[in-house]
Each structure stands twice: as C-alpha cells, then as structure tokens.
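need the 3D shape of this:
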Amino acid sequence: MEIYFLGTNAGVPTLQRNVTSVALRLLEERRSFWMFDCGEGTQHQVLRSPLRLGRLEKLFITHLHGDHLFGLPGLLSSRGYQGGTAPLTVYGPPGLKAYLDISLSVSQSRIPYKLEVVEHNGGLIFEDDSFKVESALLEHRIDSYGYRVIEKDRPGSLNAERLKAYGLKPGPLYGVLKSGRDVTTDEGITITAAEVLSEPKRGRIVTVLGDTRPCGNSIPLAREADLLVHEATFSHDLARMARDYHHSTTVQAAEIAKEAGARQLILTHFSSRYGSLDELIPLLDEARSIFSETLLAEEFRLYPVERKTGN
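Now for the predicted structure:
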C-alpha cells in the first residue's frame, strides 16, 4: 500500500505543480489502485507515472470545485481508449452524476466499461472482505468530504515447520487453520490454530481529507491513521486568509494529526504563491514544530504506508 501524488497544487496549476489528485496504490492487496480527486490534467500526470488506468478500480471525489474535478471526464474517456475494460466506480457528493452525464453525453464520449457513479452524503460508502471506506462532511465553501480507508486485519501466517512436525500436508485443513479454527487430523490429533498461526496482520488506515477549515469531523476521520493526507494551502501567518477561504494552514493540519493520534502526516494542496520546493520548506518546518512526523507531498513520489507492528 502506497500513496502517490499526481497533483499537489491548490486552485490552478503552475509550472512546478499540477492541481489535486492522489493515488492509493493497492497492487499487492487488490492488483489495482484507487484515486482521490481528479483535477485538470490528471491524465497527463498518469502518463508520466507508473500507474495504468486499466488498473483504476475506484475514484473518490472530495468536492465539486474544478481543481478537484475538471480532469475527470477526460480521464474516464481515455481509460477506455487505453484498453481499460474492468468496472470502475466513482464516488462523490450529490451533483457528480449530473456533471458526468452532461460532460460525457455532450462530448459523445464512449465508455466501453461499466461505470457506476455513487453519490453520497457521508457514512459507510463501501465495504468488502478486505476494505471499508467511511466518509464525513468537512467545512468548506461547498460540501467537501474526507475519506477514511480502513484495511481489515488479515490472518497471520501458518508455521509450516510446526505443521510438518504434526505430519499435516498442505490441503483443506490449512485453510481451516488459517481462518482461526482448530482441526483434528485423520490420526485423531487436534491442532489448535493458536499454536500454528502467527498474530493477525493489523490493517492500515489511510485518511484523505478534502478542502477544509479545521472542523470536528477531521478528528474521527484521522483517528489513529497510519497516514493522513491533509491540505495546507497557507503558511500559518495567513491563518486569517485561510479561514476566509475555508482552507487550513500548516499548523492547523499538524494539530489535527496530533490530536487524532495519526502516525504520519503528508501536507498537500499548496497555494500557487509558493513556487519551488524550497519555498515550501518553511511550511514543513511550521508543521514539524507541532507534529514531527510530517512530510511535504511531492508529485511522482511514492510514500509507503507502513504497517504498525506490536501493540
């Protein structure tokens, strides 16, 4: 599981950065990737990345401002031209379906795969055997949502040497033990799952927040997240401007991460007033003064989501 930034700028693109889009690579877990937001030019960013649109499984839109949305019709159309045939689900606030219906129909775009658009007002929006995704409303000029991706705990590994000592060969009983249930062999030997199974692998939590002022829903969405992606449009000396424009500062993002007990924070959605990476270093320093495990989002860089070990 890895985070990969395709766009890190707020409002409009610059020569240094594109507008917002974040990929969650799940190649080992699902052989796919998920995307959060799709600003204008995102498909060009994908072409410069190791991502392949045919593997895009889910796309989550935080809100309907153009810098998070205008790249979506083109990307959906290009996915088909690039051989994408697997179903794709797009999640987002009410109004998303109308936007896509009009954009795709007026442009006579052909979508040669099953495209499902799920509009939501927060809550549990997806769940299967491996993952669930929760969402909650944030505080922005229009409805903006944060997403909490929860990887479910996975069973531990079987101790092959211990099973061999019992004379148990690979077969159906392995699956029973893997599920945590005890078994009895044909010889009448009872093997308990606890003695041959390692501790479950703790699932990871990734939280991606849309544009927002500091608000109450940010904390539960980010609670004990292994990685929190939070906007930091402005440095903290511009806190008044951030509030007026319904955005957050570096310090506010760091305070959310600290209060929520997150393990790592990545700042993104930077104002175009900050040009080069060097100009963003003071913003990083501000955040680290509150929450030391903070990084700056850099486009075309992978950020592994580490699995917590121990208690």
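
only C-alpha atoms from now on, for both contacts and neighbour counts.
Will do.

what count of nearby residues applies to the closest residue to E127 other than its chain neighbours?
Nearest residue to E127, sequence neighbours excluded (Cα to Cα, 6 or more residues apart in numbering): V133, at 6.4 Å. Counted by other Cα atoms under 10 Å, the residues lying close to V133 total 19.

just the one 5 residues further on next, same as before
Summarising burial for L138: neighbours were counted as other Cα under 10 Å, giving 25.

now the helices for the stretch 201-311 of the chain?
Listed in chain order, the helices of the stretch 201-311 of the chain (DSSP state H, counting those that start in this stretch) span residues 218-222, 239-244, 250-260, 277-288.

please convert these to a markdown table, extending it with mean neighbour count.
Formatted as a markdown table, the helices of the stretch 201-311 of the chain follow (neighbours: other Cα atoms under 10 Å):
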| stretch | mean neighbour count |
| --- | --- |
| helix 218-222 | 23 |
| helix 239-244 | 16 |
| helix 250-260 | 23 |
| helix 277-288 | 17 |
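
before we move on, the earlier item: and the residue nearest to E127, how far is that from F300?
Distance, V133 to F300, by Cα to Cα, to the nearest Å: 25 Å.

please enumerate the strands of the stretch 51-200 of the chain.
56-60, 88-92, 115-119, 123-127, 131-137, 145-151, 183-184, 190-191 (DSSP state E, counting those that start in this stretch).

closest one to Q43 among these?
Closest of the strands of the stretch 51-200 of the chain to Q43 is strand 56-60, at 11.9 Å (criterion: Cα to Cα).

tell me what that closest one is packed against?
In terms of contacts (3 or more Cα pairs under 8 Å, 6 or more residues apart in numbering; DSSP states H and E), strand 56-60 is packed against strand 32-36, strand 88-92.

want to put them side by side, so please do this one too:
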Amino acid sequence: MELEFLGTGAGVPSKSRNVSSIALKMLDERNEVWLFDVGEATQHQILKTNIRPRKITKIFISHLHGDHIFGLPGLLSTRANQGGESTVEIYGPKGIEDFVETSLRVTGSKLNYSIEYIELNETTKIFEDKTYEVYAGKLNHRIECFGFRVVEKPRVGELLVDELKQYNIPNGPIFGQLKAGKTITLDDGTVIDGNDFIGPEKPATIVTFILDTKYTREIDVLAKDADVLVHESTFSSTEKRMAVNYFHSTSTQAAEVARSNNVKGLLLTHISSRFIGKSAKQLENEAKSIFPNTHLVRDFDIYTIPFN
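I've put the predicted structure just below:
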C-alpha cells in the first residue's frame, strides 16, 4: 500500500498546497485506489501523478465543507470520460448524495457507471471483505465529521522456498498447494506438509485518517496501534485556543495522539496557508519533540506503508 497526498492545505488552495485529498493506492493488493476527501481541483492534481481515475473504486468523505468535496463532481465526470465503468462507492455524512446528484443534474453530466452511496451517521464498521475492513468514527468538528480506520487483515506467511530446495521440487503447481497448507506426496513417496514450510503470518496493517476535528476520545479508538496515522495539523502548539474555537487540532495534539496510541508513524496534513517555509517546519518540529517519527507532508508526497 502507498499513500499519495494530492492536497495538503486547509480551507483554501495556496501556491504550494491544494486543498484536502489523499489517495490510498492498493494496486498490488487489489488493483484499486481509494480516495479520502476530494477537495477542489483534485482531478488537476491527479494529472500530475500516475493515478488512473478508472482505478478509483471507493471515495471516503470526512465531512461536507467545500475544501473537502468541491472536487468530487468534476472527478466523477472525468472518470466517466476516461473509461471508468465500474461502480464507485461513496461513503460520507448525510447530504453527500444530494450534493453529488444535484451537481450532476444541474450541469447535465452523464456517467457511464453507477454510484453507490453509503451515508454515515454513527461510529461503525462500514466495509469488510476477505482482505480489508474499514471503520468510521464520529469526530468533533463544526459540522458532522468522520475519521476512518483502514485495516488490511493478517496475511498468510511466505512459502519458505529455500527450505524446500532439498526436495528438488520443480517450480509450479506444487508450490501453490504447499502455500495453501496442503500435504503432498512426491514421486519418491516423500510426504510434505505445507504448514511446515510457511513463514510467520504477516500482521494486520492499519492506516488511520483524522481530518478536521478537535480532540475527542473517538480519535484514540481509530488510531490505536496504527502503522500510519494521517492527522490534521491546522494550528501550531501556541494556538491551542484557536484550535478549540475552530474545531481543529494543533501539531502537538496530533503527536500526543500518536504517542499515546502506539502509532508507528505520524503524517501531518491540512496545513494552514499561514504556514510556509520555516514556519511550516515549525509544526513538524513541535510534533517531533513529542513523537519523533513525524513527517509534515507536502502535495505529491508518497509514503509506502508501513514506513520508517
């Protein structure tokens, strides 16, 4: 899995940062891309990446403020024009369907694929299949807002091919059977139990997205043991009162969440346009004093999950 940041700014676009949008790229795992928020001009940002809109299958919207959704109608239309035919699932607070459908209707936009809307109204598991789970949790913003926890389920360990060399097994279907834990009998009568040649199970991988909120205990539930925590950092540590008044977080609050919840890596985003150059670096340094494995992200930054 990879995270690619399409927009890392807060409120309005700036010369150095577009507004919120994050791509979770799972091309190796399931040949899909999931988006978290789609701020204004997200499709323009995508043009500067190798992301193909037709690969976007799920879109998670944290809340309905414009800097998180104004890019959605344009992106959906572009996806139709570029060969996207598979259904798109859009998860978001009540009103997201009305916003999208009204925008498409008023502009006369026609899609050649269907949209499935999943409106969120409580803290709950919102998606699960054989390999992934996604949870939504209510945050504390000026309007209804949700954070998300994406869990890639534990995977079977790798087949220990080097240890099988002594049996001179040709590369082919037998390896597949052993990887599945089956017992096979070789031509010479040797019996091999595949379970004896499978490495340790790969643990679950967890990515948490916390955008536009002041601290609430639900953040701890979503962030617990995350490999990567993406957390908004609209204000500096000296602006805690402003953060409370505007229902946002400071860099140090994000770091405290990471430290207290056994998070492995913290990525700070949703940066106010007031912070540029050295002042932006200040946000990172404040957080690092509490949680060293912190990075202040920029537009088009890519992080492989998990990262060191």
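
got a TM-score for the pair?
Put the two chains on top of each other and the TM-score (TM-score structural alignment, normalised by the length of the second structure) is 0.93; 307 aligned residues with a Cα RMSD of 1.9 Å.

tell me the contacts of the residue nearest to E127 of the first structure?
124-127, 147-150 (Cα atoms under 8 Å, 6 or more residues apart in numbering).

so what corresponds to Y147 of the first structure in the second structure?
With TM-score structural alignment as the matching criterion, the partner of Y147 of the first structure in the second structure is F148.

in JSON lines: the contacts of V133 of the first structure, plus neighbour count and distance to G156 of the first structure.
What follows is the contacts of V133 of the first structure, written out as JSON lines (neighbours: other Cα atoms under 10 Å; distance: Cα to Cα, whole Å):
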{"residue": "L124", "neighbour count": "14", "distance to G156 of the first structure": "27"}
{"residue": "I125", "neighbour count": "16", "distance to G156 of the first structure": "28"}
{"residue": "F126", "neighbour count": "12", "distance to G156 of the first structure": "25"}
{"residue": "E127", "neighbour count": "14", "distance to G156 of the first structure": "21"}
{"residue": "Y147", "neighbour count": "27", "distance to G156 of the first structure": "27"}
{"residue": "R148", "neighbour count": "22", "distance to G156 of the first structure": "24"}
{"residue": "V149", "neighbour count": "21", "distance to G156 of the first structure": "21"}
{"residue": "I150", "neighbour count": "19", "distance to G156 of the first structure": "18"}
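
relative to A23 of the first structure, how far out is F33 of the first structure?
F33 of the first structure is 7 Å from A23 of the first structure, where distance means Cα to Cα.

now G146 of the first structure
G146 of the first structure sits 15 Å away from A23 of the first structure, going by Cα to Cα.

likewise N217 of the first structure?
If you go by Cα to Cα, the gap between N217 of the first structure and A23 of the first structure works out to 23 Å.

so between the two, which is more surrounded?
Counted by other Cα under 10 Å, N217 of the first structure and A23 do not tie: A23 has more neighbours, with 22 against 15.

in this structure the more buried one contacts T42, no?
No. The pair A23 of the first structure / T42 is not scored as a contact, 10.7 Å apart, by Cα atoms under 8 Å.

coming back round to it: as TSV, the strands of the stretch 51-200 of the first structure with distance to L267 of the first structure would be great.
Formatted as TSV, the strands of the stretch 51-200 of the first structure follow (distance: least, Cα to Cα, whole Å):
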stretch	distance to L267 of the first structure
strand 56-60	19
strand 88-92	22
strand 115-119	27
strand 123-127	25
strand 131-137	20
strand 145-151	15
strand 183-184	49
strand 190-191	49
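
of the ones you listed, which is nearest E28 of the first structure?
When the strands of the stretch 51-200 of the first structure are compared by Cα to Cα, strand 145-151 sits nearest E28 of the first structure, at 12.6 Å.

that closest one against the second structure, how far on average?
On the superposed models, the aligned residues of the second structure are on average 0.7 Å from strand 145-151 of the first structure, with distances taken as mean Cα distance after the TM-score superposition for the first structure.

what strand or helix carries L3 of the second structure?
In the assignment (DSSP states H and E), L3 of the second structure maps to strand 2-7.

against the first structure, where does that strand fall?
Alignment note (TM-score structural alignment): strand 2-7 of the second structure is matched to residues 2-7 of the first structure.
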